[in-house]
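Visitor: Sequence and predicted structure are below.
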Amino acid sequence: MRQYLEFEKPVAELEAKIDELRRMPASGEINIAEEVARLSAKADAQLKGIYAKLTPWQKTQVARHAERPKAAGVIAALIEDFIPLAGDRAFADDAAIIGGMGRFRGTPVMVIGTEKGTDTETRIKHNFGMAKPEGYRKAKRLMELAGRFNLPILTFVDTSGAFPGIEAEARGQAEAIARGIEACLSAPVPLVATIIGEGGSGGAIALAAGNAVLMYEHAIYSVISPEGCASILWRDSAQAPVAAEAMRITAQDLKKLGLIDEIVQEPLGGAHRDPEAALAALGDEVERQLAPLKDLSPEALKAKRREKFLAMGKVGL
């Protein structure tokens, strides 16, 4: 059964009527097919109108939708012959970050993603996508491995942020994230990063400092969650919608600011409504961004990546 967000209630009511009509036996009193077609057109128009004017807070809700494609689903759909690799070779394997080698449309690649999980059991297993130091050290290890074997790196980010627990801090969370960013910037191979859901704080950028940074149309990318920002500035997490507006967290805002390179369009109503189409669009854009990077030397790749991030935030005098 499809899960509807609060602002989708008008569409939910129409689609409930459509389902009810489809279950009705045929009768001469009403042409069910015509009525279904009429209501379907009305529902599509409602959905189009709603999604054409989503607020940043509503986009946040879409980015967090439980049925939205997760990193494991992206890998399953886009990567062939995937061989998972585990562990940071120092402490443990962190299930919040998954990765390994495979083929992307015929090209051998290293793929790394933050995985939130799809149900209660897998969310607990993957710690809701909040990685600990060992997760970022695993990502760093895989990036270095990719460099040794000349494998382009594809990353898929979906995290509210790094795990904030005491044990993570005790094991060097900040240092591990910094090393992850360093590994991204120093990788001698192409790196294409995609924000597929939430891109939260350093926990996201540790995997997203790429030559090309993509975002799904309804994904979000920010230094802190709207709730966290509201709690700090107003001491009231209920102000999250106001914070989301002020923080410029949407793909559209970030593209204008030059912080991302391309927006991957989602099906009408969000990626969760048609994951297959959403994943196909993502694959096409990743392929388009990766193609020109393959011809660059390691020195050129690193130089362009460094220049790209140093240029962010510059203001003309």
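Guide: Cool, the structure landed. Numbering: from 1, shown residues only.
Visitor: alpha carbons only for contacts and neighbour counts from here, please
Guide: Noted.
Visitor: and stretch 93-113, how far apart are its ends?
Guide: 14 Å (C-alpha to C-alpha, to the nearest Å).
Visitor: Can you get me the start-to-end distance on stretch 62-82?
Guide: End to end - C-alpha to C-alpha - stretch 62-82 spans 29 Å.
Visitor: how about the closest residue to T250 other than its chain neighbours, what does it touch?
Guide: With sequence-adjacent residues excluded and distances taken as C-alpha to C-alpha, 6 or more residues apart in numbering, T250 is closest to I220, at 5.0 Å. Residues near I220 by C-alpha atoms under 8 Å, 6 or more residues apart in numbering: K59, T60, A63, I195, G197, E198, G199, I249, T250, A251.
Visitor: try it again with 6 Å
Guide: Residues counted as contacts of I220 (C-alpha atoms under 6 Å, 6 or more residues apart in numbering) are E198, G199, I249, T250.
Visitor: And E67, by the same measure?
Guide: The contact partners of E67, by C-alpha under 6 Å, 6+ apart, come to H272.
Visitor: so G113, which of the three states?
Guide: Assigned state for G113: strand (three-state reduction, DSSP: H, G, I helix; E, B strand; the rest coil).
Visitor: here's the one I want to compare it with:
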Amino acid sequence: MTTTPLEFEKPIWEMERSLESLKARAKQNPVGLKEEIATLERRLGEARRSLYASLTAWQRVQIARHPQRPYTLDFLERLAQGFLELGGDRAYGNDPAMVAGLATFGGRRTAFIGQQKGRNLKENLRRNFGCPHPEGYRKALRVMRLAATFGLPVVAFIDTPGAYPGVGAEERHIGQAIAENLAEMSQLPVPILAVVLAEGGSGGALGIGVADRILMLENAYYSVISPEGCAAILWESRSHAPQAAEALRLTAQELHQMGLIDRIVPEPEGGSHRDWDLAAQLLEKALIGTLDEICGRNREDLLLERYEKLRRYGVWKEGNESF
């Protein structure tokens, strides 16, 4: 797949183009070019390793937002057998920004839910840029209740900058819809596994993110607010988004260190957008291993462990301390 380079990747992209040009010339006249190609390949490999081993938080945010990054349906196409999409919330309508349905995965019947973005303007308008309305969260909850009825595990794919904040969403009670999901997911009597595929923004992400295990792709981010939103509030300028990204500690590496997620899923070098099939294979391995771990629990132990996990998210000390 031909990918569009991000700004910080331009030097590597130029080296890749030079290497392609050399290889094309070598097909016509291989004399004297073999050693030059080997040298450039070595330099390119070193440059890639150096760059991707030291990404800043803002650079990871940019990779997470890459327009060629695989979305929920792209992963389901590669992971789930016989995916049957279900529509509608049985109250208002169907929200294309939220995908939900049933499939076979790893030999198990499984319920999948997840946010879905579009590839072009027309599709993004239909998918609302991956920002669900209240009916999207109610649809997800309907499928999760169905999973509970038949004893199916739930896998939630998170990829949204946030729930839609428009007037219509407020009129149809977006806050209540998300709150109901949080409450019911905390007590759903089946295993729940959440995966942050790319963007995990605010309550829009959390609305399908209460789970027994939370995984993140290594270049995804998960945050209470976007870097631009944080910068607009604290610095009164979106230009400070890189500083906000560092302050928010929103990367998979930092969240894993703080115990807020359970596992980091590796990506192809440079990001999942460079190789969708390899990205799906790496995610499949992590999903199957995690489902094997939690699907054998009895209901009481599962819910108790989930309760204790949620309680650990908010820890504080009381008392008079000198500063």
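Guide: Now that the structure is in, tell me what you want to look at. Predicted model, so just to flag it, every value in this text is computed and none were measured.
Visitor: separation between the residue nearest to T250 of the first structure and W57 of the first structure?
Guide: Counting by C-alpha to C-alpha - I220 of the first structure and W57 of the first structure are separated by 10 Å.
Visitor: list residues touching both of those two?
Guide: Between them, I220 of the first structure and W57 share no contacting residue, judged by C-alpha under 6 Å, 6+ apart.
Visitor: can you redo the contacts of I220 of the first structure as JSON lines with secondary structure and neighbour count?
Guide: Formatted as JSON lines, the contacts of I220 of the first structure follow (DSSP: H, G, I helix; E, B strand; the rest coil; neighbours: other C-alpha atoms under 10 Å):
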{"residue": "E198", "secondary structure": "strand", "neighbour count": "27"}
{"residue": "G199", "secondary structure": "strand", "neighbour count": "30"}
{"residue": "I249", "secondary structure": "coil", "neighbour count": "26"}
{"residue": "T250", "secondary structure": "strand", "neighbour count": "24"}
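Visitor: I'd like those written out as TSV, with distance to T120 of the first structure added.
Guide: Compiled in TSV, these are given as follows (distance: C-alpha to C-alpha, whole Å):
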residue	distance to T120 of the first structure
E198	19
G199	21
I249	27
T250	28
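Visitor: And the residues you listed, which is closest to A162 of the first structure?
Guide: G199 (10.4 Å; C-alpha to C-alpha).
Visitor: leaving aside the residues next to it on the chain, what's closest to that closest one?
Guide: Per C-alpha to C-alpha, 6+ apart, closest to G199 of the first structure is Y221, 4.3 Å.
Visitor: Which secondary structure state does that neighbour sit in?
Guide: Assigned by three-state DSSP, the conformation of Y221 of the first structure is strand.
Visitor: again, but for A177 of the second structure
Guide: Counting by three-state DSSP, the backbone at A177 of the second structure sits in helix.
Visitor: And it? What does it align with in the first structure?
Guide: Matched by TM-score structural alignment, A177 of the second structure corresponds to A176 in the first structure.
Visitor: Tell me if I'm right that its match and K132 touch.
Guide: No: look at A176 of the first structure against K132 with C-alpha atoms under 6 Å: they stay out of range, at 8.6 Å.
Visitor: neighbour-wise, which of those two wins?
Guide: A count of neighbours by other C-alpha atoms under 10 Å puts K132 above the other of A176 of the first structure and K132, at 29 against 24.
Visitor: against the first structure, where does stretch 258-268 of the second structure fall?
Guide: Aligned using TM-score structural alignment, stretch 258-268 of the second structure spans residues 257-267 in the first structure.
Visitor: Residues contacting the strand or helix carrying C229 of the first structure, please?
Guide: Assessed by DSSP states H and E, C229 of the first structure sits inside helix 226-233. With C-alpha under 6 Å, 6+ apart as the test, helix 226-233 of the first structure has contacts from D236, S237, Q239, A240, A243, A244.
Visitor: once aligned to the second structure, how far is it on average?
Guide: Once fitted to the second structure, helix 226-233 of the first structure is off its aligned match by 0.5 Å on average (mean C-alpha distance after the TM-score superposition for the first structure).
Visitor: Quote the end-to-end distance of stretch 244-262 of the first structure.
Guide: One end of stretch 244-262 of the first structure to the other measures 21 Å (C-alpha to C-alpha).
Visitor: now do stretch 194-212 of the second structure
Guide: Its start and end residues considered, stretch 194-212 of the second structure measures 8 Å (C-alpha to C-alpha).
Visitor: what's the answer for stretch 202-217 of the first structure, then?
Guide: Counting by C-alpha to C-alpha, you get 21 Å between the two ends of stretch 202-217 of the first structure.
Visitor: In the second structure, which residue range corresponds to that stretch?
Guide: Against the second structure, stretch 202-217 of the first structure falls on residues 203-218 (TM-score structural alignment).
Visitor: Check the offset of that stretch from the chain's centre.
Guide: Relative to its chain's centre, stretch 203-218 of the second structure lies at 8 Å (C-alpha atoms, centre = their mean, to the nearest Å).
Visitor: How about stretch 197-204 of the first structure?
Guide: Between the centre of stretch 197-204 of the first structure and the centre of its chain there are 8 Å (C-alpha atoms, centre = their mean).
Visitor: hang on, isn't C131 of the second structure packed against P165?
Guide: No: using C-alpha under 6 Å as the test, C131 of the second structure is too far from P165 to be in contact (8.5 Å).
Visitor: Compare the two and say which one has the larger neighbour count.
Guide: Per other C-alpha under 10 Å, whichever of C131 of the second structure and P165 has more neighbours is C131, with 26 against 14.
Visitor: mind listing the strands for the second structure?
Guide: Secondary structure of the second structure (DSSP state E): strands at 81-85, 98-105, 108-115, 154-160, 192-201, 213-217, 221-223, 263-265.
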